[in-house]
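Undergrad: Fold the stuff below for me.
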Amino acid sequence: MPLRNNYDINCWPKLTAQPGFDLTLEDKIEQQLQTLTLEQKIGQMIQPEIRFVTEQQMQQYCFGSYLNGGGSYPNNDKHATTSDWVSVADKYYRASIASDAGIPTMWGTDAVHGHNNVIGATIFPHNIGLGACHHPELIKAIGEATAKEVLATGIEWLFAPTVAVVRDNRWGRTYESYSESPGLVRCYAEAMVEGIQGVATGNGSNSDFFSEEKCIACAKHFIGDGGTDGGIDQGNNLSDEQALYQLHGQGYASAIEAGVQTIMASFNSWHGDKLHGHKYLLTDVLKQRMGFDGLIVGDWNGHAQVPGCRNDSCAAVINAGVDIIMVPQHWQGLFDNTLEQVHNGEISMARIDDAVRRILRVKYRAGVMDSLPPAERRYAGNEELIGDDGHRAIARQAVRESLVLLKDNDKLLPIQPKQHVLIAGNAADDIARQCGGWSVTWQGTDNTNSDFPGAKSIGQGLIDAISSQQGSTELSVDGSYQQRPDVAVVVFGEIPYAEGVGDIEHIEYDYQHKDDLKLLKRLKSEGIPVVAVFVTGRPLWVNKELNAADAFVVAWLPGTEGEGVADVLVADAAGRIRYDFQGKLSFSWPRTDDQLMLNQEDPNYEPLFAYGFGLNYQHPDRSLAQLPEQNTLPYPKPSDDLILFQRVPGENMHLQLEAGELQELVVSSTQQLGQLLAIHTVDWQVQEDALGLEWLGEELATFAIAGHARNLSTFADNGANLVFMVRVVALPTEPMLLTMTAPNDLVTTAIDINQTLVADGEWHELSVPLASLSKSGFSWTQVTNKFVLSCAGKSHLELANIRISPPQTA
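TA: The predicted structure follows:
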């Protein structure tokens, strides 16, 4: 239930925000504010996305900022160069200063573990790994390095750091948190803000606050995102008000005192009230009580989740205290509606002026108002800064210091010289997997090693290190080998994921397949000593895997510098330790599979490995006794549905566009096949969980969900349906044909779905029996393209939640 009548402002601290009040600056801001029209002020408050705004619109509407979402690139080119990024920044900047307002715009990006959207950038370990380092000076250095790489692309504003304190590791964003400990998060928030922005409390020439090597930081997501009930992304935080600050507010307190200039509102609710619309927390607490004088930015269409709001209309969020509305696509409607809402008194001019005053304050402090065009800035276009050797060295150090040793029976580590080593496992030579989500693409999927130039996989790092000490190696993902190894290193772990997709019900690792466990057991049964290296974004119940390995190392999500793992695991040519283990758990590790919420201050705290645990080579006894393997909780019942698309393509599937001889894999959130068919992500229930498809009407064009051949005969024989959500933006002008295909050009019967489409702007569920697609000669035993839509006319559809579903039983 909401707590609206039971707030206690005294739960929150009174802080001194840095860099402090500057009367001369405030006078300048007030003078400028008086020159702006209402339209120009509203433009400053709206933040569109690069895919949905032109430079002409930037000039016309005086947008104060813009962003690129995860998986969004200049010219929709995943492999855009540094100069491509700078070109976009320069274009929008020049358009903004050519507007009547003449106020420079600023670009925000999710550089959450390095400049992770940019090909070739240094990708640091995700925050959960940095938490295990317990090294604030290193965090500051990472902030400094990240800021320089961001500046190289002409961007001024980082949507980082994330200062969530995670209480339930089922949350799919757990790896974005430094720790379950509010104290460590508080310490790291200060360090990262100072690394990105400089030290706000310095005096005179000693202060590097917003020097030309610095960017604008953003503490996020205010507040309680890591404490939702059940670990559900964008869910409901049920903490009392004291705990909301004591647990979830510490990072904001230190960030404000370090001079953070922007804070992002959270998607989650607090006792049922959405944070984006929470005036008490955003205005009364954050701005007034805690003294934050920077700006509050919304998250991706987060305003639309507030009751009574839409993507294109939300007075409640502005009135609550959000200063910049992140509205990627529907900015035109939001601009018009906000203008009308001010005219009719629904939003006061005082609130508009407060928002714009804060935006201008940040721009003046950060030097945006006096900056050169991006193409003329000191670091812009400097390709050598992207993946700079010094930055990679910092990242490699972070990898070394983040590794946590849980077990080393018989002192198997470090790997000694002149041994033959098998390197196996699904993460052994998979840079995308070791980087995790928010790496080149939003979810971290659809990447190969070639998308990370200059990076090194964990396996390659091991090969190089072992070769240098006169050993030999064999890289084999499945664990097969030509020569019997002296020791096997099995690198395995979670597939990449980001918010929403990463939420889980059960904390047992890979409870459905257990392929990694089978590999560990097979090697162990052959008498081969096994070192397990676990790549993960959270602590998981891995008792079975721990038992099957002689040594067990948690590598978290180490990023591009995989050789940092070998630095610690492999001895030098004389058999001496090169680097010792330093990592200590910043999250408690579960003893049983029912420890869904496990935190160090719990009254009955019984972890397998406590907060702060971590062995090193100096421990005389590094062994671990056999652990119980029995499950306490029943496994979640697997869905009977075959998922084809739910926010991301289903397992072993991908999206593709086709027309005649043309065929393209979909590798970007916005992509177009010639002048024939365009695809982009859209919002259905949460951000970017649906697909927009626009047939341009030149000739027959096809959208397909393709992948490995799959036997669907059981589905077909038992009356299953092809089910999906659809919203019609523009009805097809020609038949919209639904099919499936198999090898040798076999195609099902084509169903024209036009008669089932309703152009009312709402989402509808369509269900097509597989039986209606059956055709003589078509075999359901090897279906490759499991969802195919083709049209020779014009149309615009939005699709979501595509699946093959058995018939419902009573």
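Undergrad: use CA for all of it now, contacts and neighbours both
TA: OK.
Undergrad: quick one, longest strand in the protein?
TA: Identified as the longest strand of the chain according to DSSP state E is strand 794-805.
Undergrad: next one: it to chain centre, how far?
TA: When C-alpha coordinates are averaged (CA atoms, centre = their mean, to the nearest Å), strand 794-805 and its chain have centres 24 Å apart.
Undergrad: Now do the strands in the stretch 351-500 of the chain.
TA: Secondary structure of the stretch 351-500 of the chain (DSSP state E, counting those that start in this stretch): strands located at 404-408, 420-424, 472-475, 487-493.
Undergrad: Quick one, which of those gets closest to G537.
TA: Of all the strands of the stretch 351-500 of the chain, strand 487-493 sits nearest to G537, with 8.9 Å by CA to CA.
Undergrad: I'd like the structure of this one too, to check against the first:
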Amino acid sequence: MPSKFHKYQIFIPLIFTVIGCKNTSNSKVDEDIMIEKKVDSLLKLMTLEEKIGQMTQVRHFWDTKDDDIATKFIGSVIHTQGINPGETAEEWQQKFVKLQKQALSTRLGIPLLFGVDAVHGQNTYNGATIFPHNIGLGAAANEKLVEKAAAITAVEAQATGFNWVFAPCVAIPFNEKWGRVYEAFSESTEITEKLTKASVRGHQGNLSDSKTVMATAKHFVGDGSTDYGVEGGETSLNATEIEAKLLAPYKAAVQEGIGAVMASFNTVTGISMHAHKRLITDTLKVGMNFKGIVVSDWKGYSRFGGNDIINAGVDVVMAVDGDLDDFQSGVKKGVENDSISMSRIDDAVRRVLRQKYRLGLFENPFPDPSFIAKIGCTEHRKVAKRAVRESLVLLKNENNILPIDKKTKKIIVVGEHANNSGLQSGGWTVNWQGTKENYKGATTILDGIKKQSKGTVIYDKDATGNHYDADLAIIVVGENPYAEFFGDIGHESNQLELTLTKEHQNYINKYQENGVKTLVILISGRPLVVTEQIKKSDAFVAAWLPGSEGDGVAEVLFGDYNFSGKLPHSWPKSIDDFKGKYGPNFWDASIEPLYPFGYGLTFKK
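TA: As a prediction, the model looks like this:
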């Protein structure tokens, strides 16, 4: 045992009281007992190679040869950036049916799980309903709405062939420099806990229902609270702080019966979370009585300790990008030389089989073609548009220029973000790092403004026009899409700042300095330092990353609906606020934010 483990003696008394089961009917109890009997019976029939196969997750069409699904007894498949299964949803389903048939052709016929990072809708499919990212849902803080969004995501995921989603992210962001702030609901543990429950209910529902999918709480634990907001960095919080701030959403997810939890990239006091037995096994599995799957993150086996992560409690490994053979042979050798116990292997496989039975995959292993018509349907988009409306936070409304009079004679709309659904949606949209182009079925903010206005609307993409006779300038500015470490402020892969670019600042300056009333709409995955831009504007709206229904923004601006969103994060006033490990409102009472957590105005109608 590494010497650093002595620092974690404090975790022993903090292993949590086992969460009791929710009230269940006798039929539910009987069903659970029957599933456990089936799992035990199947487990007894399995060879070591078949067991290791169930612990293996590969990227389809990329990491495997044609017959690997069958010959290596693969248990699950992940779809992410890379070769798409096809252009249409029918083609996606057919590709996954083909893979499923390979799994079913094996001696024991154990079906595959198909996983996808559907973090704000089935965002890997061009044409799906894309919801606001979680930071926007945190601003809305509407449990029923989050549950509906998750249920719609489940249907559209199933429609494209998936039965497992890697959502929700339940991190608590401590520093806006972190590139994944937008994937989390809020800096508030309480709001995150509440919305986590709703998301799990929406995704999973009655798990054997074909409209639902298995959900995944991620990333366990401390991914949002690393020092200086570094993706995969060190989380130097002590056990008491982790207990107080970070673990409640996981307990809530387990209580709701979540099927999976994903390990995080970060370290905790120098120990990789993937190899952190005291947190994964003692705290999550034993302390919280979690009966589901602990899945690694990308290339977890080769990156974070090989067989150490299995012994720590990881059950399924993303054996991607060349890890497949090394993972399977390494685990087999570990069992043969007694460095991995067979009981640990059996525990992992039991958890996988349990979820496959809960999903009803042994009876219904194939996707339902009738769901395809639901992808991006009007009913789903209405819910997403409502989420957009409720996510908007009004930070300033000087002289009550909002709501906009629909009869305003001339409106000038400025900024590339105003007329680009890709830019308004952020990362994890169509592509891993997002897209800078319009995508199928989406509406833009400009579309909505044109629809609402009865006057003249002119689009000045890069503020090169001289429309100073306009009655109102709507300036739409913000961040370009990013995901994971590519979004970290200060990462060598980018030149991102916690401020607007000079170009976007000039968009605002040009119209404001020429006496045009100026409404600024900020598209961003986190609060930015825009103190001067807020001062210069007449009105300022934090719109986060609204997703595919951009016209929902205009419905609020023009008064069809009032603002109701509240800040899910305290808003920084200065770059100096980030000189320490964490941002405003975390552990340093001397830092006063520009706007406190929970701030948000409404207008007089």
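Undergrad: before we move on, back to that, the longest strand of the first structure - contacts with which helices or strands?
TA: strand 642-646, strand 690-696, strand 721-730 (3 or more CA pairs under 8 Å, 6 or more residues apart in numbering; DSSP states H and E).
Undergrad: Can I get the ones you listed in CSV including distance to W541 of the first structure?
TA: Output for these, formatted as CSV (distance: least, CA to CA, whole Å):
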stretch, distance to W541 of the first structure
strand 642-646, 26
strand 690-696, 32
strand 721-730, 34
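Undergrad: would you list the strands of the stretch 351-500 of the first structure in CSV and tack on distance to N268 of the first structure and mean neighbour count?
TA: Shown next, in CSV, are the strands of the stretch 351-500 of the first structure (distance: least, CA to CA, whole Å; neighbours: other CA atoms under 10 Å):
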stretch, distance to N268 of the first structure, mean neighbour count
strand 404-408, 31, 24
strand 420-424, 40, 25
strand 472-475, 44, 20
strand 487-493, 28, 26
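Undergrad: Let me have those strands in JSON lines, extended by distance to M369 of the first structure.
TA: Listed next are the strands of the stretch 351-500 of the first structure as JSON lines, based on distance: least, CA to CA, whole Å:
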{"stretch": "strand 404-408", "distance to M369 of the first structure": "45"}
{"stretch": "strand 420-424", "distance to M369 of the first structure": "53"}
{"stretch": "strand 472-475", "distance to M369 of the first structure": "54"}
{"stretch": "strand 487-493", "distance to M369 of the first structure": "46"}
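Undergrad: so which of the ones you listed comes closest to A701 of the first structure?
TA: Per CA to CA, nearest to A701 of the first structure of those: strand 487-493, 38.2 Å.
Undergrad: could you check the angle strand 420-424 makes with that closest one?
TA: Note on geometry: by axes from the mean of the first three to the mean of the last three CA atoms, to 10 degrees, strand 487-493 of the first structure and strand 420-424 are set 20 degrees apart in direction.
Undergrad: what's the following helix or strand past strand 487-493 of the first structure in contact with?
TA: Remark: after strand 487-493 of the first structure, the chain's next helix or strand is helix 515-525, criterion DSSP states H and E. The contact list for helix 515-525 of the first structure (CA atoms under 8 Å, 6 or more residues apart in numbering) reads 425-426, 478-479, 488, 490, 492, 529-530, 532, 544-545, 548-549.
Undergrad: Onto which residues of the second structure does helix 515-525 of the first structure map?
TA: Taken onto the second structure by TM-score structural alignment, helix 515-525 of the first structure occupies residues 503-513 there.
Undergrad: Comparing that stretch with the first structure, how large is the average distance?
TA: Compared with the first structure after the fit, stretch 503-513 of the second structure shows a mean deviation of 1.2 Å (mean CA distance after the TM-score superposition for the first structure).
Undergrad: Which positions in that stretch come out as buried?
TA: Using 16 or more other CA atoms under 10 Å as the burial criterion, the residues of stretch 503-513 of the second structure that qualify are H504, Q505, N506, Y507, I508, K510, Y511, Q512.
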